[in-house]
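Trainee: take this sequence and fold it.
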Amino acid sequence: MNPLLISLLMVFAVLTAAVLGRPLIRAAAPVLIRFPRLAVVCLGSSLALWLASVMAAGLFLAWSLSGPNPLPDSVAKVCQRCLEASNPFSAGFVMETGVPSAAFLLAPAGAGLLLVALGLRAVVQRRRSLQQTCRSLLPVGHRRVIDGHLVTVVEDPHPSAFALGRDRWGIVVTTGLLAALDPQELRAVLAHEAAHLRERHHLVLDLIGSITGPLRRVPLAAAIADAVPHYLEVSADNAARRRAGTRALASALLIMGEASSVQRTASDRTGSQRVLLAAGPERVRQLVAPENPRHGMLGALAMTAIMAVLILTSATAHGAALSAVVSGCVIGA
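Mentor: Got it, this is the predicted structure:
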């Protein structure tokens, strides 16, 4: 097959995944919600795979297109021989363009470095916000053991709870929550929060957020950023149901539903792990009458098919480049 055609198909696959990712993730929700931990792994892997595919698309274009080379002659010769050594296509077919081959390699690499830098900055900012939150709780919160959990209790009439993701403070509850819930409902809420801490959900959110933050304009990245927190909540819900039962958790959600907007605003301001985010009737409906997973099979299969294409093409591109480096193409040049 024509190498340029293959390169264009690779670019098309990358763009298709970026655009169709959001509706397909939504369509696959009835399946994903049954396996929330697996859903988080799959969504995170899909994001990493898409980024690898962007780099692979640059390799494909560099193999099939050529143009004026702005690099010094000695460096340009080495780069050209490396490209030729790693090219999995038949030799001798390169289309001349006004864009240097190096641009197709340097642009994705530069974008990747920028993404890492922006992601690290976002993580640092969230950590600083979390530290400030912990320090603000020091003078107003007091420690108690409730149902086997060491929690920080703060004075607030709104029934609210969240997990800070730090060993010193961990689960934080308000006096309004303690007054509003009965022992079994409180057990469900605390089990939910404990699951967030035990499964390190704050670290998952940091990792996903650091990557998707600069890519919010990409529909696939935006959909993953929105979906992962939801599935982490579902995973914590499952732990709470095993501990206290569905009825107790649903009842707690209904009670907390009236304060959900207050909780959401407070948790956004503090940067804390959001817990029981969608409290209220919709969350309860999901608990007691989840949607049939067969309704999400088509979306899951379509997403799997697109990712399979990206896996195949990315493995071809990166495998060929890695093989050339291992075989010493630079030294041989």
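
Trainee: every contact and neighbour count from this point should use C-alpha atoms.
Mentor: Will do.

Trainee: make sure Pro70 is indeed in a strand.
Mentor: No. Assessed with DSSP: H, G, I helix; E, B strand; the rest coil, Pro70 is coil; it does not lie in a strand.

Trainee: these two touch, right, it and Ser101?
Mentor: No. Look at Pro70 against Ser101 with CA atoms under 8 Å: they stay out of range, at 9.9 Å.

Trainee: please give me the structure for this one as well, since I'd like to look at both together:
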Amino acid sequence: MSRLGSLMLLLPLLLPFLAGPVCRVLVTSLAPGRAVRLLVGSAAGLAAGSTAALALLVVPGATHLRPVAALGHLLTPLESGSPVAAVVITVVAASLLAAGGALLLRDAHGWWRQLRQARALAAGSRSELVVLEQEHPDAYALPGRPGRIVITSGMLRALSAAEREVLLAHERAHLRGRHHVLVAVVELAAHCHPGLRAVREPLRYALERAADEYAAQAVGDRRLTARAIGRAALAARTSPARHRPGFALAAATGPVPLRVAALLAQPARTRVPGARCRMAALTLLACLAVSAGASFQAADNLHAGIETAQGETGEG
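Mentor: Predicted coordinates for the structure are as follows:
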């Protein structure tokens, strides 16, 4: 790989750091459903680009190892500047890939353990709704087959009958939309690149907003929905969520005042996105295009370098 190709791979590694600030603009301007699709797709694309860039950076230095050169039928290592620098870059890139994979496995094990514990608490119920006899107010969507809505007796007592309907509709939206899968995609992206960790909170906000809008449509009253979300959040603050898994989506989490204000305002889908929102969306799409283009170009340069080294082998 040429030195230019190596420099091009810096773009997929740097661009994800722009995703967080841009996504925070988008989630407050776009309709929740559109924001969710754009955030998840962008995070996945940028993560793929950064992972591909690290993998491509591993190859030139690795060809200095005789087993790797023999495996690729290479007479000489790929040309990539100083051999020492190439090996150092390979070690750093491989270490970053290994660290990301180890953290992902650790967190995935933790999520699986939390899911098993939560589903064990809900195992006694055969219906969609699981009521836990616990004083602290809490409610959340528990993914699985089937998905469950878990609510404590403390939360039921904190809300009126109409507000309970709002809360159940909200959590039902998380289950029907399979929002836990979207959270998992962005969590995976965040393990691929640290810059994408800043997308986690905007995505959760957008998912809660999408569930808020679903609940408001289901009950036909935006003010009632806003009041129910606000009261549930205030009640849940009185004590910690002892059994809720960390990945579970819940109506009483996130920036509740912003969500309440959005419910009381004009629905986002009826508003025309402003210039700031359009600029943010274009910036995010441009980051995706540049990241993908740089990765493909670097891969093409690497392939050409390998063919050249293999041609030298044939001449020998």
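
Trainee: returning to what we had before: more neighbours: which of Pro70 and Ser101 of structure 1?
Mentor: Comparing Pro70 of structure 1 with Ser101 by other CA atoms under 10 Å, the one with more neighbours is Ser101, at 25 against 12.

Trainee: need the contact list for that one.
Mentor: Leu61, Ala62, Trp63, Leu65, Ser66, Gly67, Asn69 (CA atoms under 8 Å, 6 or more residues apart in numbering).

Trainee: whatever residue of structure 1 lines up with Gln134 of structure 2: how many residues sit nearby?
Mentor: Aligned by TM-score structural alignment, Gln134 of structure 2 pairs with Asp156 of structure 1. The local packing of Asp156 of structure 1 (other CA under 10 Å) involves 12 other residues.

Trainee: and Asp156 of structure 1, how far from Val172 of structure 1?
Mentor: As judged by CA to CA, to the nearest Å, Asp156 of structure 1 and Val172 of structure 1 stand 11 Å apart.

Trainee: which stretches of the stretch 201-316 of structure 2 form strands?
Mentor: Assigned by DSSP state E, counting those that start in this stretch, the stretch 201-316 of structure 2 shows no strands.

Trainee: ok, now the stretch 51-200 of structure 2?
Mentor: Counting by DSSP E, counting those that start in this stretch, the strands of the stretch 51-200 of structure 2 are 129-132, 139-142, 148-152.

Trainee: in structure 1, what stretch matches the longest one?
Mentor: The one in question is strand 148-152 of structure 2. Taking TM-score structural alignment, strand 148-152 of structure 2 hits residues 170-174 over in structure 1.

Trainee: tell me which residues are up against that stretch.
Mentor: When contacts are defined by CA under 8 Å, 6+ apart, stretch 170-174 of structure 1 is touched by residues 150-164, 190, 193-194, 197.

Trainee: do the same with stretch 201-214 of structure 1
Mentor: By CA under 8 Å, 6+ apart, the surrounding residues in contact with stretch 201-214 of structure 1 are 44, 115-116, 118-120, 122-123, 164-165, 196, 221-222, 224-225, 228-229, 232, 273.

Trainee: structure 1: which residue goes with Arg172 of structure 2?
Mentor: Counting by TM-score structural alignment, Arg172 of structure 2 lines up with Ala194 in structure 1.

Trainee: separation between that match and Leu277 of structure 1?
Mentor: 15 Å.

Trainee: give me the number of residues near Ala252 of structure 1?
Mentor: Neighbour count for Ala252 of structure 1, taken as other CA under 10 Å: 26.

Trainee: that one reaches Pro183, doesn't it?
Mentor: No. Using CA under 8 Å, Ala252 of structure 1 makes no contact with Pro183, being 10.5 Å away.

Trainee: re earlier: write the PyMOL selection for whichever of the contacts of stretch 170-174 of structure 1 are buried.
Mentor: Buried subset of these, written as a PyMOL selection, criterion 16 or more other CA atoms under 10 Å:
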select buried, resi 150+151+152+153+154+158+159+160+161+162+163+164+190+193+194+197
